[in-house]
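> the sequence isn't on hand, but the structure is:
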């Protein structure tokens, strides 16, 4: 029973800390101290320590010489590494999904992305991101490759942090909706080459946009704990 309670506390602590990292409550480069976080969250140091270990495994926290454990920084090199992996995975996913020929599913997504700029203009960003998340799930389901799905889930976790940092630029979101619409149309038509090219263009523009934001962020040493 004691082990179950401790496991529950660790799970809740991990979920809260993970959400705080993704939402930017715990900023990139911020120091993570067991005593401070246990006091903030109202739990003992043991579930905090165990949650920290899971954040490190997720790539959301890392040891930094002279500073102990910190929230994983976001920098240009890290962004490029993430996007290199993302492009390899998403281009292949689009090709495989197009080969599955599920026109009705992806024609509907194309129509939804056609309406998505209206969500941005109305400030309904959660609804906008819900459409993109459902699109990702539909692509994963079409491909039905659990290894690829797992790898993409890890990449998407880190993209959440980058989106928050870039402050959800409305102009970029409207452009991204059009790019997603073209991807969905290509997949619906079973055109693997067009789908792959559309993903490549989307990711190039996305990477360029986020690089511009990261280039103006303070260095890790300047981020307060």
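Thanks, I have the structure now. Since the structure is predicted, the reported quantities are computational estimates derived from the model, not experimental observations. Numbering: from 1, shown residues only.
> alpha carbons only for contacts and neighbour counts from here, please
Fine.
> which of the residues in stretch 130-146 are buried?
By neighbour count on 16 or more other CA atoms under 10 Å, the buried set for stretch 130-146 is 131-132, 135-136, 138-140, 142-143.
> so which of those belong to helices?
Judged by DSSP state H, helices contain the following of the buried residues of stretch 130-146: 131-132, 135-136, 138-140, 142-143.
> before we move on, the earlier item: biggest separation within the buried residues of stretch 130-146, which pair?
Across those, the longest distance by CA to CA is 18.5 Å; it joins 131 and 143.
> ok, residue 177 - contacts?
Residues in contact with residue 177 (CA atoms under 8 Å, 6 or more residues apart in numbering) are 113-114, 116-117.
> out of all of them, which helix in the chain is the longest?
helix 76-100.
> how far does it sit from the chain's center?
13 Å (CA atoms, centre = their mean, to the nearest Å).
> tell me the helix or strand right after it.
helix 103-121 (DSSP states H and E).
> that following helix vs helix 76-100, what angle?
140 degrees (axes from the mean of the first three to the mean of the last three CA atoms, to 10 degrees).
> mind giving me the packing neighbours of helix 103-121?
helix 125-143, helix 170-189 (3 or more CA pairs under 8 Å, 6 or more residues apart in numbering; DSSP states H and E).
> list the buried residues for the helix or strand just after the last one?
When you say that, I think you mean helix 170-189. Next in sequence after helix 170-189, counting helices and strands by DSSP H and E, comes helix 192-214. Neighbour-count burial for helix 192-214 flags 192, 194-200, 202-203, 205-207, 210-211, 214 (criterion: 16+ other CA under 10 Å).
> tilt between the longest helix of the chain and helix 192-214?
160 degrees.
> list the contacts of helix 76-100.
139-140, 142-143, 148, 152, 155, 183, 186-193, 195-197, 199-200, 203, 207, 211, 214-215.
> what do you get for stretch 23-39?
Under CA under 8 Å, 6+ apart, the answer for stretch 23-39 is 20-21, 44-45, 48-49, 67-74, 160-161, 164-165, 220-221, 223-225.
> for residue 106, see how far away residue 112 is.
Separation of residue 112 from residue 106 (CA to CA, to the nearest Å): 10 Å.
> neighbour-wise, which of these two wins?
residue 106 (24 against 19; other CA atoms under 10 Å).
> re earlier: tabulate the helices and strands packed on helix 103-121 (a markdown table), appending distance to residue 102.
Output for these, formatted as a markdown table (distance: least, CA to CA, whole Å):
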| stretch | distance to residue 102 |
| --- | --- |
| helix 125-143 | 8 |
| helix 170-189 | 6 |
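> buried stuff in the strand or helix carrying residue 158?
Remark: residue 158 resides in helix 146-165, with elements defined by DSSP H and E. Within helix 146-165, the residues that qualify as buried are 149, 152, 155-156, 158-159, 161-162, 165, counting by 16+ other CA under 10 Å.
> also this one, for the comparison:
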């Protein structure tokens, strides 16, 4: 792996995991030494993070980790709604049915899923990959990948609610059912419902708990 790729992945992971908090100054000398790379690949990594929207230039401070606000969450979900609904519609039209029948069986086993949150999130990640691949729309998927980067950052601080996870598993199953059936309209509608409920849950977390504490500090 190239040094710039390694630096990018390490910094991105640390920002998404909140190890590098909003407002953290990313000085070239300090970060190059900390990550064990020279300043040239570090600059390349920082440029990619600026393009991702995770790092920005701040007058008098240089490059800093960007803040997250409630307005950011709402705007991200606006973009996510448009992109994921279209992906769902295309996936239903173009899918490999066998791939989604496999996911269908796994989402139906909700008792096992909810007993292990890690297994649930891993299944959701595979669901996302399957939807993206089935849509066969590289530009659409690339735009969605950028939105998801910021959403992962927010989710890392949102509280896990067992009732919400159970509901989300059912919502994912409905999307998969629609894709298996080849029903593009239903797949898009089921995605709309899932994302609406996800936004409500995150907004609730934004007014209490760890996410609220971090947002309050940066809004």
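Received the coordinates, thanks. Note that the structure is predicted; figures quoted are calculated from it, not measured.
> after superposition, what is the TM-score?
Superposed pair, TM-score by TM-score structural alignment, normalised by the length of structure 2: 0.86. Supporting alignment: 215 aligned residues with a CA RMSD of 2.4 Å.
> from the contacts of stretch 23-39 of structure 1, keep the buried residues only.
Buried among the contacts of stretch 23-39 of structure 1 (16+ other CA under 10 Å): 21, 44-45, 48-49, 69-74, 161, 165, 220.
> so which of the residues you listed belong to strands?
69-71 (DSSP state E).
> aligned against structure 2, show me the partner of residue 112 of structure 1.
Alignment note (TM-score structural alignment): residue 112 of structure 1 maps to residue 106 of structure 2.
> burial check on the counterpart of residue 100 of structure 1 in structure 2, number of neighbours?
Aligned by TM-score structural alignment, residue 100 of structure 1 pairs with residue 94 of structure 2. A count of nearby residues for residue 94 of structure 2, using other CA under 10 Å, gives 17.
> ok, now the one 5 residues further on?
Residues near residue 99 of structure 2, counting by other CA under 10 Å, number 14.
> that one and residue 54 of structure 2: what is the separation?
33 Å.
> what do you get for residue 158 of structure 2?
18 Å.
> just residue 181 of structure 2 next, same as before
Distance from residue 181 of structure 2 to residue 54 of structure 2, by CA to CA: 38 Å.
> those two: who's more crowded?
residue 54 (22 against 17).
> what do we get in structure 1 for that one?
Match for residue 54 of structure 2 (TM-score structural alignment): residue 60.
> which residues does the closest residue in space to that match that isn't next to it in sequence contact?
Residue nearest to residue 60 of structure 1 in three dimensions, not counting chain neighbours: residue 72, with 5.1 Å by CA to CA, 6 or more residues apart in numbering. Neighbouring residues of residue 72 of structure 1 by CA under 8 Å, 6+ apart: 28-29, 59-62.
> map residue 72 of structure 1 onto structure 2.
Checking with TM-score structural alignment, residue 72 of structure 1 has residue 66 as its match.
> trace residue 200 of structure 1 over to structure 2, please.
Aligned partner of residue 200 of structure 1 by TM-score structural alignment: residue 192.
> tell me which residue lies farthest from the centre of structure 2.
Computed with CA atoms, centre = their mean, the residue of structure 2 farthest from its C-alpha average is residue 60, at 30.9 Å.
> helix/strand/coil for that residue?
Using DSSP: H, G, I helix; E, B strand; the rest coil, the structure places residue 60 of structure 2 in coil.
> from residue 50 of structure 2, how far off is it?
17 Å.
> could you do residue 78 of structure 2 as well?
21 Å.
> over to residue 198 of structure 2?
27 Å.
> do residue 181 of structure 2 as well
41 Å.
> can you check residue 24 of structure 2 too?
When residue 24 of structure 2 is compared with residue 50 of structure 2 (using CA to CA), they lie 14 Å apart.
> and if you look at residue 25 of structure 2?
When residue 25 of structure 2 is compared with residue 50 of structure 2 (using CA to CA), they lie 13 Å apart.
> so these two - more neighbours on which side?
The neighbour count for residue 25 of structure 2 versus residue 50, taken as other CA under 10 Å, is higher for residue 25 (20 against 17).
> next one: that one from residue 61 of structure 2, what distance?
Relative to residue 61 of structure 2, and taking CA to CA, residue 25 of structure 2 is found at 7 Å.
> and the nearest residue to residue 195 of structure 2 once chain neighbours are set aside, how many neighbours does it have?
The spatially closest residue to residue 195 of structure 2, leaving aside those adjacent along the chain, is residue 81, at 6.7 Å (CA to CA, 6+ apart). The local packing of residue 81 of structure 2 (other CA under 10 Å) involves 20 other residues.
> and what of residue 5 of structure 1?
10.
> which SSE is it in?
helix 2-23.
> quick check, residue 25 of structure 1 in a strand?
No. Counting by three-state DSSP, one finds residue 25 of structure 1 to be coil, located in no strand.
> and it, what's its match in structure 2?
That one, residue 25 of structure 1, aligns with residue 19 by TM-score structural alignment.
> what is the burial count for residue 174 of structure 2?
Neighbours of residue 174 of structure 2 using other CA under 10 Å come to 21.
> same check, this time on the one 3 residues further on
Other residues within reach of residue 177 of structure 2 by the criterion other CA under 10 Å amount to 21.
> counterpart of it in structure 1?
So, by TM-score structural alignment, residue 177 of structure 2 is matched to residue 185.
> residue contacts, that match?
Residue 185 of structure 1 neighbours (CA under 8 Å, 6+ apart): 106-107, 110.
> in JSON lines: the buried residues of stretch 130-146 of structure 1, plus distance to residue 5 of structure 1.
JSON lines is the format used below for the buried residues of stretch 130-146 of structure 1 (distance: CA to CA, whole Å):
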{"residue": "131", "distance to residue 5 of structure 1": "37"}
{"residue": "132", "distance to residue 5 of structure 1": "36"}
{"residue": "135", "distance to residue 5 of structure 1": "37"}
{"residue": "136", "distance to residue 5 of structure 1": "35"}
{"residue": "138", "distance to residue 5 of structure 1": "36"}
{"residue": "139", "distance to residue 5 of structure 1": "38"}
{"residue": "140", "distance to residue 5 of structure 1": "35"}
{"residue": "142", "distance to residue 5 of structure 1": "39"}
{"residue": "143", "distance to residue 5 of structure 1": "39"}
